[in-house]
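[1] can you look at this prediction? I've put the sequence above it.
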Amino acid sequence: MSESTLITTPFTARSTAAEVMAGLDLLGRFAVVTGGASPVGIETARALAAAGADVTLAVRDTEAGRRAAEDIIDTTGAREVRIAPLDLTDRASVAAFAAAWQGPLHMLVHNAGVRETPERRTPEGWELQFAVNHLGHFALATGLHGALAETGGARVVVVGSDAHLRAPLDFDDLHFRTRPYDPVAAYGQSRTADVLFAGEAYRRWADDGITVNTLDAGATEAERRTPAQAAATSVLLAASPHVEGAGGRYFQDCAEAPRHLPGGPPRGVAPHALDPEAAARLWQVSLDLLTA
């Protein structure tokens, strides 16, 4: 990453998803938004649907998904917003979602996530935050790779967090089996995994025309941002021509972020999240866990 070639756009932290999407025509394009019933997920899906995209809300709670879909249809005039069950902690659920998908997929937004939870584990014994924020989405994206490659210009958008600055991956104890559980460190580690995944996925899939980027959506309360503002960078990466062809990058406030300066404010991307060796190792570890 060269600081002199960072991508900038006309949009800022105050821009809304609707403003980013203004004037764009996504008719005929298909999008999946995980966690589509969450506030930011709804605004992401709303902006894409308003531009004409065929949107699927991938949700654990299908009743909440139905309410979200109805709200989006009512406010955008979209003919349909689809709902599909997806539990990112359940390998069978992720596999079923990917197997059921028919045709091309132009936009995959990894919006679902959990944050600083009490110690909880999946049936496999995986730490919950790592399982949801990284492993489930990793399985989803790799399972949908064929549909993404079919478009010749698909985009994968990974909603991460500046919390990745706090914690590199501990490959010796990813699931806190030997060290004391720390919800903050566990969350930060899962978000580091997001950035590493984006870089490695782009390296592997660029020849298929697939771009993969990560973003920090920002705190909607502490920074007095609305969900529609928090969704702006997601839809920018999913559909805007301002980032056409960009991949393996980290964005904040609708612009590519520079490298983080140690001791500085929580801005930018940490060097440990850009380590190509760690990214390649994480990819293999993830495959091994999901196929064990």
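    That came in fine, so what should we check first?
[2] switch to C-alpha atoms for all contacts and neighbour counts from now on
    Noted.
[3] quick one: buried residues of the helix ranked longest in the chain?
    Criterion DSSP state H: the longest helix present in the chain is helix 183-205. Within helix 183-205, the residues scored as buried using 16 or more other C-alpha atoms under 10 Å are 183-203, 205.
[4] I'd like to know how many residues surround the nearest residue to Ala193 once chain neighbours are set aside.
    Excluding its sequence neighbours, the residue lying closest to Ala193 (C-alpha to C-alpha, 6 or more residues apart in numbering) is His134, at 6.2 Å. Neighbourhood size, His134 [other C-alpha atoms under 10 Å]: 27.
[5] same question, Thr291
    By other C-alpha under 10 Å, the residues close to Thr291 number 7.
[6] so how far is the helix or strand in which Val235 is found from its chain's centroid?
    Here Val235 sits within helix 232-239, counting by DSSP states H and E. In terms of C-alpha atoms, centre = their mean, to the nearest Å, the centre of helix 232-239 is found 11 Å from the chain centre.
[7] try it against this one:
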Amino acid sequence: MSAITTPFGFSSTAGEVVSGVDLTGRRAVVTGASSGIGAETARALAATGAAVTLAVRDVAAGERVAKDITGSTGNQDVRTMHLDLTDPASVTAFTTAWQDPLHVLVNNAGVMACPEQYTEQGWEWQFATNHLGHFALATGLRTALAADGNARVVVVSSTGHQRSPIVWDDVNFAFRPYDPWLAYGQSKTAGVLFAVEATRRWAGDNITANALMPGAVYTNLQRHTGGRGSGRVPAELIKSVEQGAATSALLATSPLLEGAGGRYFVDCNETEIVDRRSGTLHGVARYAVDPDNGRRLWALSEELLTRAG
């Protein structure tokens, strides 16, 4: 299986990536689209003519972004729906209300390196937000994705996944000291594994899923990590929000990814598998694309959601 390469790269913007793509008559959902790369991903999808739904916790903020997207793209079919990924009832309400075929689901919403916090179900906050909520959303929308006949799921992961595999016996830090970066890494590994296993499980429905690293982009995501002044990433590696949304837009729309799934992309191209932390923003850990790990995570996710009722 050869790696997928594209004409796009580090400096490409979401607008450039979708130029010439026509998704008129198709539908897309983008989580966490009230700001940051989620908003720009939604804008790019709207520019293709797709009907775009912004799935957000803050509906008022989402409606402001939706209005701005309509103004900049001319697409009148941009709407907002409430979604709280840490609340299983909210996810169920969203998936139950959705009645149309769905062409693109972008699992974009996320939190990073936040202080120790747990949901009502006892789930660690980052694992719940970045993975479990999106898992419940995607599986709840499977019928809608299958109805499209050629649907795509896009998972926004991070090079942070190289910080931790899934710690199977203690995903919720019940027995080990909480570490915000290990929790973040585990949750982002989970996103990549979801893409691997969803592609395998849903092949009969022509649903593919791919994961990505958007790049270093300063948005609200960094509110717990010091933001732009933290010095974690060299200035020359920082992307604009429009550039940060490019790889998501590519995975959602590019003909070059037709039928391709279970892969991990950086700077609009598939990246290499690594067996040690790469020390760069490139590379995907072997454990994050291991099919056995994907199956194991799927079973664990179903078990946790079933217990939650």
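    Looks like it arrived, so ask away. As the structure is a prediction and not an experimental result, all values here were calculated from the model.
[8] mind checking what the residue nearest to Ala193 of the first structure lines up with in the second structure?
    In the second structure, the residue paired with His134 of the first structure according to TM-score structural alignment is His131.
[9] mind checking what His260 of the first structure lines up with in the second structure?
    Per TM-score structural alignment, His260 of the first structure is aligned with Val274.
[10] how far away is its match from Arg307 of the second structure?
    Going from Val274 of the second structure to Arg307 of the second structure by C-alpha to C-alpha, to the nearest Å gives 35 Å.
[11] ok, Ala299 of the second structure next?
    12 Å.
[12] before we move on, what about Val171 of the second structure?
    15 Å.
[13] of these two, who's got more company?
    Taking neighbours as other C-alpha under 10 Å, Val171 of the second structure and Arg307 compare with Val171 leading, 18 against 9.
[14] what lines up against the more buried one once you look at the first structure?
    Under the alignment (TM-score structural alignment), Val171 of the second structure maps onto Leu174 of the first structure.
[15] before we move on, back to that, residues making contact with the helix holding Val235 of the first structure?
    For helix 232-239 of the first structure, contacts defined as C-alpha atoms under 8 Å, 6 or more residues apart in numbering pick out 15-21, 44, 47-48, 107-109, 155-157, 159, 213, 215, 217, 242-243, 251-255.
[16] now do stretch 200-214 of the first structure
    So stretch 200-214 of the first structure is in contact with 148-149, 151-160, 194-195, 198-199, 237, 245-251, 276, 279-280, 283, going by C-alpha under 8 Å, 6+ apart.
[17] whichever residue in the second structure pairs up with Arg224 of the first structure: neighbouring residues, count only.
    In the second structure, Arg224 of the first structure lines up with Ile238, judged by TM-score structural alignment. By other C-alpha under 10 Å, 16 other residues sit near Ile238 of the second structure.
[18] what about the helices in the stretch 1-150 of the second structure?
    14-18, 36-47, 59-73, 88-97, 125-127, 133-140, 142-148 (DSSP state H, counting those that start in this stretch).
[19] what about the residue lying farthest from the centre of the second structure, which SS state?
    The C-alpha centroid of the second structure is most remote from Phe175, which lies 28.3 Å away (C-alpha atoms, centre = their mean). Look at Phe175 of the second structure: counting by DSSP: H, G, I helix; E, B strand; the rest coil, its state is coil.
[20] so the most centrally placed residue in the first structure versus Glu70 of the first structure, what's the distance?
    The first structure has Val158 as the residue nearest its centroid, 2.1 Å off, counting by C-alpha atoms, centre = their mean. Separation of Val158 of the first structure from Glu70 of the first structure (C-alpha to C-alpha): 25 Å.
[21] also Ala257 of the first structure?
    From Ala257 of the first structure to Glu70 of the first structure the distance is 35 Å (C-alpha to C-alpha).
[22] those two: which is more packed in?
    Legend: neighbour count by other C-alpha under 10 Å for Ala257 of the first structure and Glu70, higher for Ala257 (21 against 14).
[23] so what's the more buried one up against?
    Leu6, Tyr250, Phe251, Arg267, Gly268, Val269.
[24] in those residues, find the pair that's most separated.
    Leu6 and Arg267 (14.2 Å; C-alpha to C-alpha).
[25] neighbour count winner among these two?
    Between Leu6 of the first structure and Arg267, Arg267 has the larger neighbour count (other C-alpha under 10 Å), namely 17 against 14.
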